[in-house]
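Student: My questions are about this predicted structure, shown below with the sequence.
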Amino acid sequence: MKFRNQTSTSEFLLLGLTEDPDLQPLIFSFFLVIYLITILGNLLIILAISSDPHLHTPMYFFLSNLSLTDICISTCTIPKMLVTIQTQDQRISYTGCFSQLCFVLVFVCLENFLLVVMAYDRYVAICHPLRYTIIMHPCLCILLVLLSLLMSIVHGLLHSLAALPLSFCTNVEIPHFFCELAQIIKLACTDTFVNAMLIYSAGDIAFGVPLIGVIFSYIKIVSCILRMPSVGGRHKAFSTCGSHLFVVSFFYGTAFGVYLSSTFSDSSTKNAVASVMYIVVPQVMNPFVYSLRNKEMKTALRHLISGQRFTCWCQGALN
């Protein structure tokens, strides 16, 4: 491949998960199904919450925002991958690549912040139940979501703008199915010290601090539950945060697995496959986790599918 500099680099090549032509149809079908399930599942969660007045609480408000974020994460990556496989055109423009990079960073970071906000919500509900409605005021809930979005945008723009001045003078092939920050930096032929420092410093703050917040919240929650005299009360308290705890464990567990994979493995294919675990899998799992483990959500979904809640919601909106 010819040497290129920043001024002549107008596009990158997304190599995907594999170059084996026999596996391409299978990968296309698999990710198409995953994407459709992700969109449908999260949309059902959002519609069920918005149409059922009993779910107009802080916990479900944050859950609907998490579902919307999951849709955005999947939409940033999977459709482009499907088009690439279908057309066999691996090219992505310079602008398109950095736009995708920025949006992925923003929405993944937003999901991270929403998880810690939801952990705080569960902490207040279990440890301070009598003051829950006072503390988790609607204005505070909206402020927490907007603050999470603002910090995520700053995080995404910080990395994206820092990567823009990089020159790519040797290879523009990205061994991945989307424009990942680490892969972009590896392609650069200029000094990437600043970018590496940003990844470790800003990344540790953006993901490490929320993780500490989640752990601290659940330490307080478990401590409070263990002091409850009633066994039924303990079970109810555990059940209210069980779905969130599973999602948190899965999200951070897969992210940590990707980090270990990139640290101890030089295989680009293995790193790309590992990235599927935090870009694709959590987004398709979350609707199932919250719908199957939550009685209120299952009831709202049954009413939504049968059309009862949706009809009432439409009539109320028209009136």
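Tutor: Good, I have the coordinates.

Student: alpha carbons only for contacts and neighbour counts from here, please
Tutor: OK.

Student: how far away is Ile212 from Ser201?
Tutor: 15 Å (CA to CA, to the nearest Å).

Student: Same question for Ala300.
Tutor: Using CA to CA, we find Ala300 at a distance of 42 Å from Ser201.

Student: between these two, which one's more packed in?
Tutor: Between Ala300 and Ser201, counted using other CA atoms under 10 Å, Ala300 has the larger neighbour count: 25 against 12.

Student: part of a helix, is that one?
Tutor: Yes: under DSSP: H, G, I helix; E, B strand; the rest coil, Ala300 sits within a helix.

Student: Can you tell me how far it is from Thr240?
Tutor: For Ala300 relative to Thr240 (CA to CA), the value is 16 Å.

Student: do Val231 as well
Tutor: According to CA to CA, Val231 stands 14 Å off from Thr240.

Student: before we move on, what about Cys72?
Tutor: 26 Å.

Student: do the same with Gly41
Tutor: Distance from Gly41 to Thr240, by CA to CA: 21 Å.

Student: Look at those two and report which has more neighbours.
Tutor: Just comparing Gly41 and Thr240: by other CA under 10 Å the higher neighbour count belongs to Gly41, 20 against 16.

Student: Next up, a structure to set beside the first:
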Amino acid sequence: MSSSSFDGALPRLLIARAVEQALAEDLGTRGDVTTDSMVPAHAMAAATFGARREGVISGLAVAEAAFHAVDPRVVFKAEVHDGDRVGAGAVVARVAGPARALLTGERVALNFLCHMSGIATLTRRYVDAVAGTRARIADTRKTTPGLRAFEKYAVRCGGGVNHRSGLFDAILIKDNHIVAAGGVTAAISAARAHVGHMVKIEVEVDDLETLATALQQPIDAVLLDNMDIASLRKAVAMVAGRSLTEASGGVTLDTVRGIAEAGVDLISVGALTHSAPILDLGLDFLPQPADIAC
């Protein structure tokens, strides 16, 4: 296991709301009919969360909240931290308490933990791939509806950085905005007049001519969309530090290093959140509750 410097946190209110909705979806109107039909209400149990593959962990607080929402008597003890890299076979967390609660909360806890850890793991692969360059790996708004905060948190756990959280916290002028506004200059001017000085403006460009026009206006960042490596190098030289440069479009683990070496500041990767496979984690009951001390 290797430790990360990540020290972010998800708001408890968001966690509680998401867990409540997930449990309501799973339990319906009748509850856990499988567990309740065969496990005595007084039975106690203990279990461990184990990593079946190497990866980066994210979502421990959400997993804990899932069990506590079912029964606050459950004791949850994390053996690692969000942002830690673990090897196959590592014990990630231990739980103990009423057996019914452990069984009922298991899937919701694992759904969040596996999904978020999968995003963190893929992010770390991209971050490692550009190590030694100036480029940072960023996410996009291509997130699962209702889970954006959790998925962006997972990106941070993997060493990436977050792009804007939504349509409300920054201006990103894309190709369709430029068409609708009547050109890149008109779009930037209108945007700058609409917002205060604290709101950043980024402009998407897909050729050097449009970039040259955009740079005549006060902007904070340029999104260099689907440019080849040679064009990216020229674009970075044209910008010459006047704004942040972000590369985007069709980025893969095979191409990200070359893109980073072109000198861009950021590389945004939609796949971090829309295509990351889960990290395979499992919950295994121990033979006796005494086998665990939380």
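Tutor: Everything's here; your move. Nothing here was measured: the structure is a model prediction, and the numbers come from that model.

Student: Give me the TM-score for this pair.
Tutor: Once superposed, the chains reach a TM-score of 0.22 (TM-score structural alignment, normalised by the length of structure 2), with 107 aligned residues with a CA RMSD of 6.4 Å.

Student: show me what contacts Val108 of structure 1?
Tutor: Val108 of structure 1 makes contacts with Thr69, Ile73, as judged by CA atoms under 8 Å, 6 or more residues apart in numbering.

Student: now with 10 Å?
Tutor: Residues in contact with Val108 of structure 1, defined by CA atoms under 10 Å, 6 or more residues apart in numbering, are Thr69, Asp70, Cys72, Ile73, Leu114, Ser152, Gly156, Phe207, Tyr278, Ile279.

Student: OK, contacts around Cys127 of structure 1?
Tutor: Asp121, Ser217, Lys220, Ile221, Val222, Ser223, Cys224, Ile225, Ala237 are the contacts of Cys127 of structure 1 under CA under 10 Å, 6+ apart.

Student: Not counting sequence-adjacent ones, nearest residue to Ile39 of structure 1?
Tutor: Ile71 (5.8 Å; CA to CA, 6 or more residues apart in numbering).

Student: what's the neighbour count on the one you found?
Tutor: If you count neighbours by other CA under 10 Å, Ile71 of structure 1 ends up with 21.

Student: State the distance from it to Ile305 of structure 1.
Tutor: Ile71 of structure 1 sits 20 Å away from Ile305 of structure 1 when distances are taken as CA to CA.

Student: could you show me where the helices are in the stretch 1-150 of structure 2, in order?
Tutor: Assigned by DSSP state H, counting those that start in this stretch, the stretch 1-150 of structure 2 shows helices spanning 12-27, 33-38, 60-70, 99-129, 148-157.

Student: right, and these - which one's nearest Ala260 of structure 2?
Tutor: Ranking these by distance to Ala260 of structure 2, with CA to CA as the measure, places helix 99-129 first at 9.1 Å.

Student: List the buried residues in the closest one.
Tutor: 99-124, 126-127, 129 (16 or more other CA atoms under 10 Å).

Student: coming back round to it: go through the contacts of Val108 of structure 1 and name the one nearest Ser99 of structure 1.
Tutor: The closest of these to Ser99 of structure 1 turns out to be Gly156 (CA to CA; 10.0 Å).

Student: so is that closest one in a helix, a strand, or just coil?
Tutor: The three-state label given to Gly156 of structure 1 by three-state DSSP is helix.

Student: Now do the contacts for it.
Tutor: Residues near Gly156 of structure 1 by CA under 10 Å, 6+ apart: Leu101, Cys102, Phe103, Val104, Leu105, Val106, Phe107, Val108, Cys109, Leu110, Leu150.

Student: ends of stretch 125-141 of structure 1, how far apart?
Tutor: OK, stretch 125-141 of structure 1 end separation, CA to CA: 14 Å.

Student: so of the contacts of Val108 of structure 1, which ones are in helices?
Tutor: When DSSP state H is applied, those are split such that Thr69, Asp70, Cys72, Ile73, Leu114, Ser152, Gly156, Tyr278, Ile279 fall in helices.

Student: now, among those residues, which is nearest to Phe28 of structure 1?
Tutor: Of these, the one sitting nearest to Phe28 of structure 1 (CA to CA) turns out to be Ile279, at 16.1 Å.

Student: Spit out the contact partners of that closest one.
Tutor: With contact taken as CA under 10 Å, 6+ apart, Ile279 of structure 1 is in contact with Asp70, Ile73, Ser74, Cys76, Thr77, Ile78, Val104, Val108, Phe178, Phe251, Thr254, Ala255.

Student: Hmm, the first one is touching Phe251, no?
Tutor: Same thing as Asp70 of structure 1. No: counting by CA atoms under 10 Å, Asp70 of structure 1 does not reach Phe251; the two are 11.7 Å apart.

Student: what residues are shared contacts of these two?
Tutor: In contact with both Asp70 of structure 1 and Phe251: Glu111, Ile279, Pro282, Gln283, Asn286, using CA under 10 Å, 6+ apart.

Student: Which one (most neighbours) among these?
Tutor: When neighbours are counted by other CA under 10 Å, Gln283 leads those with 30 neighbours.

Student: where exactly do the strands run in the stretch 101-250 of structure 2?
Tutor: With DSSP state E, counting those that start in this stretch applied, the stretch 101-250 of structure 2 shows strands at 136-138, 171-173, 201-205, 221-225, 244-248, listed in chain order.
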